[in-house]
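Undergrad: Please find the sequence and the predicted model below.
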Amino acid sequence: MTTPDQPDFRSGFACFVGRPNVGKSTLMNALVGAKVAITSNRPQTTRRAIRGIVHRADAQLVIVDTPGLHRPRTLLGERLDSLVRGTLTEVDVIGFCVPADEKVGDGDRYIARELAQIKGTPVVAIVTKADKVTPQQLAEQLMAVDALGAWAEIVPVSSFGGVGGSSVQPYQLDVVADVIIGRLPEGPPLYPEGDLTDEPEQILAAEFIREAALEGVEQEVPHSIAVVVDEMAPRSGRSDLTDIYAHVFVERPSQKAILIGRKGERLRKVGTQARKQIEAMLGTRVYLNLQVSVAKDWQRNPKQLRRLGFYD
C-alpha cells in the first residue's frame, strides 16, 4: 500500500468552477464524505473559497469550492468574481462543472472561454447531476460539453444516484477523484490525517446559519442575507455546551420582517435547523442566539462589505 512518505504519493489543490447552482458544493461534500460547504437551490449560495480535504492511501486532494463565476452586478459580485479568478491561478487542476439537466448556455460558454485562457493547468469537464437525466440525454450533454473546449477529460457524475435515478448510490465519484488525483503533482500530505477542512468553526457556523435562513424565504431575500458570528465559546463550567451569538444582516426592513416571520416563527425555524448542523460539527450542545439587523445596500457598500468579511 502506498504511504505518504513514498515518492508516488500525490497531493495538491483542485478547484470546482462553473456558473451558479450547478452542484459544485454538493460534489465537494460528497467527495470529502462530510458537509464542509453549504448547499441550496438558490444561485450564488457559495460566497467563500471553502476547502475540503479528501484523504486516500495514495493521495491527499484539497478541493477548493468557489462561488459561481458570472458577470457581476454588484460590488459583492465583483469581489466574488475576483476571488474565483485568483483561485484558478493557484490550483493544480480545475474542474469545470456543467449540469446534465440544463442545456449548455451563455454562462457555460463564457466560463469555457475564460478557462481557455489559462495555460498550463489541466481542466477536467465534470457533468454533474447525472441522476436527473436519461442515458440518451446524458450522452447528448457530454457531446455538447465536449464542443465547448479542449478538456483533459470529461466525466459525468452524480452525488445522489445513478443515471436517470437508476440507483441510490453516488455515480462515478471515485472516477472523478481518480481523474483529478492523477493530475496532481507528487508530494507529501498538506494537512494532518483526519482534517476535512481548514475553515474556522466560527465561519462554518455562520455558513450553516445562512443556509438555514435561505430555506423558504421570498425570492428577493437570499442574495441580501449575510451572517456574522459575534461570539462563539464554551459556556463557563460546561464543556458540553457552546454559546453562539450571531447577527443575520439583510438590506431592507421589509426583508427583516420576512426573515423574522410572524411572531418570530420563521427565525425560530432558522435557529433550530442551524443549531442541528452546528451541533453535529462541534459535537456539543449549542445555545444559539440570533439577531436580525438591517445593513442598507451592503452588497454595494465597501465599508459594509469589509464589516461582513468580504475584503478587497
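TA: Happy to help now that I have it.
Undergrad: Please make it C-alpha for all contacts and neighbour counts, starting now.
TA: OK.
Undergrad: which ones are touching residue 103?
TA: residue 141 (Cα atoms under 8 Å, 6 or more residues apart in numbering).
Undergrad: Let's see that with 10 Å instead.
TA: By Cα atoms under 10 Å, 6 or more residues apart in numbering, the residues touching residue 103 are 140-141, 144-145.
Undergrad: those strands in the chain, which residues are they?
TA: For the chain, the strands defined by DSSP state E occupy 10-17, 50-55, 59-65, 93-99, 123-128, 153-156, 226-234, 241-250, 285-294.
Undergrad: could I get these as CSV with distance to residue 116 and mean neighbour count?
TA: Listed next are the strands of the chain as CSV, based on distance: least, Cα to Cα, whole Å; neighbours: other Cα atoms under 10 Å:
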stretch, distance to residue 116, mean neighbour count
strand 10-17, 13, 25
strand 50-55, 24, 24
strand 59-65, 20, 26
strand 93-99, 11, 27
strand 123-128, 9, 26
strand 153-156, 14, 20
strand 226-234, 33, 18
strand 241-250, 37, 20
strand 285-294, 41, 18
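Undergrad: Put this next to the first one:
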Amino acid sequence: MSGGALFRSGYATIVGRPNIGKSTLLNALIGRKASIVSRVPGTTRFSIAGIREMPDAQIIFFDTPGIYRPHNELESAMYAHACQSVVDADAVLFVLPSNGITDGDLEILGRLRDIARDAGRPLDRTPVLAVFNKIDLLEDRAQVLPVIERARGIHPFAEYVPVSALKGDNVERLAQAIVGHLPERERLFRDDSALRLPERLHIAEIIREKAFHKLYQEVPQGTAVVVEDVRPGDRNPEMLVITANIIVERDNHKAIIIGEKGARLTAIGRAAREELSAVLGRPVFLQLQVVVRERWTKRPEFIRQLGY
C-alpha cells in the first residue's frame, strides 16, 4: 500500500453451536449483501462467505460447514473442509450465548482443540475471540459479566466481546478487534461489489443445518443437500429462487424427513428460507424436495459434486 500506511488483511472463521446466531453475525459484519469475490492466485481454495472492506483492513470470512463428528464419507469430507478453514484462519470467532455457556459450547471448544492439535498448531497459538451474542435478550446487560468470567476459565481467549448481531450492537467494536489480529499485508481479494449467485455450498449447509435441527436424533445417516439451481425470480428479480434436494439413501429415510402430511419438510423449508433471506439480504423462494439415491455416500464422484 502506497504512502507507508498500515494495512491488514486476513481470514476469519466463525464457529459455534447451531442457532447461536453465526449467520446473523456474519451478515452484520459484512453488510446486508454478501460479496462475490475474484480469487487472487495463491489464496485459499475454500469457499468465501463474504468480505468486509474497511479503510485500513480487509477481513475475509470463510464459509465453514458445521464442526460435528462425521459418520460417513460425505461428513468426513465436510469435516475436513471445516477443519482446514479453522487451521488456515488468522482469527477464529467463537460465538457463545450471552446468558450462559452450555455443554454444547464446551463440545465445540473441544473439537477446535482437537483440530488445532491434529494440525500441529495448538489452539492457544491462534487468536480465538469469544463473541457473546444476543445481549439484547438480557434484562440487564451486566448479566453477561459472569458468563465472560466463566469463559476466561475455559480458554485464554484473545478478546471478549459481547454483541447483538441482530441489533448491530458492538459489531463495529468486534470488527476492529478482528483487525487487530490480522497480519500486515495488501488486500488478498478484489471485491466484486454486485451480488451475484451466492455460493451453493453455503446455501446447502444452511438447509442441512435446519434439517438436523428439526429432526434432532431422528436424522438419518447419509443425509445431504444438493442445490440444483439458484436464479433471480421471473416476476421479481430481487427475489432468489432456490431449488434444492435433500438426498437420502432409503425410502424410509425419506418418510422420516417428510414427516406426517409433509409437516417436517415444511418446517425445514420455512426455517431455511428465513435464514437464507437474512443472510442474503433479499427475499428467497425455496423449492425443497427429498430424493432417494441408494448408497450415494460410497460414491466419491457424487461427493465431489457437493464441492468436496
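TA: Sure, I can see it. These numbers come from a predicted model, not from an experiment.
Undergrad: Got a TM-score for the two of them?
TA: Remark: TM-score between the superposed chains equals 0.69 [TM-score structural alignment, normalised by the length of structure 2]; 286 aligned residues with a Cα RMSD of 4.6 Å.
Undergrad: Of all the strands of structure 1, which one is nearest residue 29 of structure 1?
TA: Across the strands of structure 1, residue 29 of structure 1 has its closest neighbour in strand 50-55 (7.4 Å, Cα to Cα).
Undergrad: Give me the mean distance between the closest one and structure 2.
TA: Taken over the aligned residues, the distance from strand 50-55 of structure 1 to structure 2 averages 1.9 Å (mean Cα distance after the TM-score superposition for structure 1).
Undergrad: coming back round to it: for the strands of structure 1, which one sits closest to residue 196 of structure 1?
TA: strand 50-55 (4.8 Å).
Undergrad: If you count contacts, what does the closest one end up packed against?
TA: strand 10-17, helix 24-32, strand 59-65 (3 or more Cα pairs under 10 Å, 6 or more residues apart in numbering; DSSP states H and E).
Undergrad: quick one on the thing from earlier: with neighbour count and distance to residue 23 of structure 1 added, can I get the contacts of residue 103 of structure 1 in a markdown table?
TA: Below are those laid out as a markdown table (neighbours: other Cα atoms under 10 Å; distance: Cα to Cα, whole Å):
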| residue | neighbour count | distance to residue 23 of structure 1 |
| --- | --- | --- |
| 140 | 14 | 19 |
| 141 | 23 | 16 |
| 144 | 13 | 18 |
| 145 | 25 | 16 |
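Undergrad: could you dump those residues to CSV with distance to residue 5 of structure 1?
TA: Listed next are those as CSV, based on distance: Cα to Cα, whole Å:
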residue, distance to residue 5 of structure 1
140, 43
141, 41
144, 42
145, 38
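Undergrad: What residue in structure 1 is paired with residue 148 of structure 2?
TA: By TM-score structural alignment, residue 148 of structure 2 lines up with residue 142 in structure 1.
Undergrad: that older thread, closest to residue 96 of structure 1 out of the helices and strands packed on strand 50-55 of structure 1?
TA: strand 10-17 (5.1 Å).
Undergrad: Off-centre distance for the closest one?
TA: Averaging C-alpha positions (Cα atoms, centre = their mean, to the nearest Å) puts strand 10-17 of structure 1 14 Å from its chain's average.
Undergrad: how about residue 261 of structure 1, what does it touch?
TA: 217, 255, 267-269.
Undergrad: if we go to 7 Å?
TA: Shown in contact with residue 261 of structure 1 (Cα atoms under 7 Å, 6 or more residues apart in numbering): residue 267.
Undergrad: How about the one 5 residues further on?
TA: With contact set as Cα under 7 Å, 6+ apart, residue 266 of structure 1 has these partners: 259-260.
Undergrad: Check residue 85 of structure 2 too.
TA: 13, 62, 64.
Undergrad: Kindly report the same for residue 190 of structure 2.
TA: Per Cα under 7 Å, 6+ apart, neighbours of residue 190 of structure 2: 37-38.
Undergrad: what's the answer for residue 209 of structure 1, then?
TA: residue 274.
Undergrad: Which helix runs longest in structure 1?
TA: helix 265-282 (DSSP state H).
Undergrad: Please compute how far that one lies from its chain's middle.
TA: 19 Å.
Undergrad: Give me the angle between that helix and strand 241-250.
TA: Put simply, helix 265-282 of structure 1 runs at 130 degrees to strand 241-250, going by axes from the mean of the first three to the mean of the last three Cα atoms, to 10 degrees.
Undergrad: Counting neighbours, which bits of helix 265-282 of structure 1 end up buried?
TA: 266-271, 273-275, 277-279 (16 or more other Cα atoms under 10 Å).
Undergrad: Repeat that for stretch 137-144 of structure 2.
TA: residue 144.
Undergrad: From one end of it to the other, what's the distance?
TA: Start to finish, the residues bounding stretch 137-144 of structure 2 are 11 Å apart (Cα to Cα, to the nearest Å).
Undergrad: And stretch 183-191 of structure 1, by the same measure?
TA: End-to-end for stretch 183-191 of structure 1, by Cα to Cα: 19 Å.
Undergrad: What of stretch 162-176 of structure 2?
TA: Start to finish, the residues bounding stretch 162-176 of structure 2 are 13 Å apart (Cα to Cα).
Undergrad: If you count neighbours, what's buried in that stretch?
TA: 162-166, 169-171, 174-175.
Undergrad: JSON lines for these, including distance to residue 48 of structure 2?
TA: Below are the buried residues of stretch 162-176 of structure 2 laid out as JSON lines (distance: Cα to Cα, whole Å):
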{"residue": "162", "distance to residue 48 of structure 2": "25"}
{"residue": "163", "distance to residue 48 of structure 2": "23"}
{"residue": "164", "distance to residue 48 of structure 2": "23"}
{"residue": "165", "distance to residue 48 of structure 2": "20"}
{"residue": "166", "distance to residue 48 of structure 2": "22"}
{"residue": "169", "distance to residue 48 of structure 2": "24"}
{"residue": "170", "distance to residue 48 of structure 2": "24"}
{"residue": "171", "distance to residue 48 of structure 2": "20"}
{"residue": "174", "distance to residue 48 of structure 2": "19"}
{"residue": "175", "distance to residue 48 of structure 2": "17"}
